[in-house]
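Visitor: Please find the sequence and the predicted model below.
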Amino acid sequence: MHKISSVIDILKIAPRDIEAESFRIIERELTAQDHPVLTTLTQEEFAVVRRCIHATGDFAFADTMRFHPRAVTAGLTAIRAGKNILVDVNMAAAGISRGLLERFGGRVICRIGEPETADLARAENLTRSEAAFLRASQDNIGIVAIGNAPTALLQAMEMIRTGLFNPDLVIGVPVGFVNAVESKDILADKPYPHITALGRKGGTPVAVASVNALLRLA
């Protein structure tokens, strides 16, 4: 009977309170571990990490996420200036809080599925992710958010190096086994504002959570 009552009590949590309760649990568990993330990050950086843990259920991101010192400031400035957010896959475009972004005048851009992207990829022997980023370079991009394709992250960094692209913030958290670790290690050493998660873990949910955390901070 006690077990049934406990389940009923859990189910009584109002939907609007679930996120706040999740955040409290995350903070409680990190506090119980005396985790250094609680003292080494700014409040804004921690808000990003907390949302990434919430999106994945994985506390590893408390250890692996890295922030350029100007990352959060650059991201918030871009959002408030009405700049656009470029993502590598449609799943990311679907997950970003467009309503919050549109209040500032920005929009989410994803060119991966457009016929012109496929045509350019074939003509230039590129991946579709690389071609999509080339086509979006003139779209008033403030934030780049990459969670799926290491090739897109490498392409973005190369375009920045050659002056073809100048986003305010690069969020690069691709997941996987081929070039994911390497591309994020390269990003972590860049002098411009960035957010990344070292190692194999990452993914579109982490990229989306990072963006949505910034949108809420903005």
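Guide: Here it is on my side, so go on.

Visitor: When you work out contacts or count neighbours from here on, use the C-alpha atoms and nothing else.
Guide: Noted.

Visitor: Okay, helices next: where are they in the chain?
Guide: 2-11, 15-32, 37-40, 43-56, 61-64, 71-80, 90-95, 98-103, 115-124, 128-135, 150-161, 180-188, 204-217 (DSSP state H).

Visitor: so which of these gets nearest D168?
Guide: helix 71-80 (5.7 Å; Cα to Cα).

Visitor: Pasting the second one now:
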Amino acid sequence: MTGLARPPRRYDYVDVGPEIYVDSFATIRREADLSAVPADAEKLAVRMIHGSGQVDLADDLVVHPLLVGSARAALEAGAPMLCDATMVATGVTRARLPQSNDVLCFLNDPRVPSLAREWHTTRTAAAVSLWEPHLDGAVVAIGNAPTALFHLLEMVLDGGPRPAAIVGCPVGFIGAAESKEALASFASEHGIDIPFVTVRGRRGGSAMTSSALNALAQEEE
């Protein structure tokens, strides 16, 4: 009908979508050590590994014991997801959202460039301040910019609204590991206990972060 034709098959590979999906998660469970992950966060860990392609990610995952329950309760109540980057927001499967929740990213807001210049910070960090009217009880996802995670924690320390849960997985070589360590030690150092998931070290990124959001949005794998 379209004039298109599949090229001759020359490689042996699985090309049935549902089979790929099921086999991928079975492979992860077979190869990854999930013993240190809270029981209700197993599917979260599996999806994050799926989003990264690295089964050893499980060794670096840090999951707050109340993360899954807190995030799901917030989403069921209609809370928004706040994302640091459009790639993270785009990766959220809207059909999984329990209340057709808003998925918001303010990185392209026209106010951001001037705020970043005024505050001598990155645009991604400046955009986090625009979350404030939506932040109380929200599910927050930071997958790209360490400066955004530091900025969020500084907002909370300054008395700002507290999210219900934080997915803090910025990627990179400058500040990424340090920002995630600040998140992991936030309760012990400052007495403010916000449920979170993070991955120690330099790894992170949009795919891993949106995978975590999709797992938190719906228990079904």
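Guide: Perfect, I can see it now. It should be emphasised that the depicted structure is a prediction, and the values quoted were computed from it without experimental measurement.

Visitor: Could you get me the TM-score between them?
Guide: With the length set by TM-score structural alignment, normalised by the length of the first structure, the two chains reach a TM-score of 0.87; 205 aligned residues with a Cα RMSD of 1.9 Å.

Visitor: just to revisit the earlier point, turn the helices of the first structure into a markdown table, including mean neighbour count and distance to L198 of the first structure.
Guide: What follows is the helices of the first structure, written out as a markdown table (neighbours: other Cα atoms under 10 Å; distance: least, Cα to Cα, whole Å):
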| stretch | mean neighbour count | distance to L198 of the first structure |
| --- | --- | --- |
| helix 2-11 | 10 | 35 |
| helix 15-32 | 13 | 19 |
| helix 37-40 | 13 | 15 |
| helix 43-56 | 20 | 13 |
| helix 61-64 | 18 | 5 |
| helix 71-80 | 21 | 16 |
| helix 90-95 | 17 | 20 |
| helix 98-103 | 16 | 27 |
| helix 115-124 | 15 | 29 |
| helix 128-135 | 23 | 21 |
| helix 150-161 | 20 | 13 |
| helix 180-188 | 21 | 6 |
| helix 204-217 | 23 | 12 |
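
Visitor: Please convert the ones you listed to TSV, extending it with distance to I141 of the first structure.
Guide: Output for the helices of the first structure, formatted as TSV (distance: least, Cα to Cα, whole Å):
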stretch	distance to I141 of the first structure
helix 2-11	42
helix 15-32	29
helix 37-40	30
helix 43-56	20
helix 61-64	26
helix 71-80	8
helix 90-95	14
helix 98-103	13
helix 115-124	17
helix 128-135	11
helix 150-161	12
helix 180-188	18
helix 204-217	13
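
Visitor: residue contacts, the counterpart of R200 of the first structure in the second structure?
Guide: With TM-score structural alignment as the criterion, the equivalent of R200 of the first structure in the second structure is R202. By Cα atoms under 8 Å, 6 or more residues apart in numbering, the contact set of R202 of the second structure is P170, V171, G172, F173, A176, A177.

Visitor: tell me the contacts of the fourth one?
Guide: In this case it means F173 of the second structure. Contacts for F173 of the second structure (Cα under 8 Å, 6+ apart) come out as R202.

Visitor: again with the second one
Guide: Taking Cα under 8 Å, 6+ apart, we find V171 of the second structure in contact with G143, N144, A145, P146, R202, R203, G204, G205.

Visitor: how about those residues in JSON lines, adding distance to A73 of the second structure?
Guide: Supplementary listing: these in JSON lines, determined by distance: Cα to Cα, whole Å:
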{"residue": "G143", "distance to A73 of the second structure": "22"}
{"residue": "N144", "distance to A73 of the second structure": "25"}
{"residue": "A145", "distance to A73 of the second structure": "27"}
{"residue": "P146", "distance to A73 of the second structure": "27"}
{"residue": "R202", "distance to A73 of the second structure": "30"}
{"residue": "R203", "distance to A73 of the second structure": "28"}
{"residue": "G204", "distance to A73 of the second structure": "25"}
{"residue": "G205", "distance to A73 of the second structure": "25"}
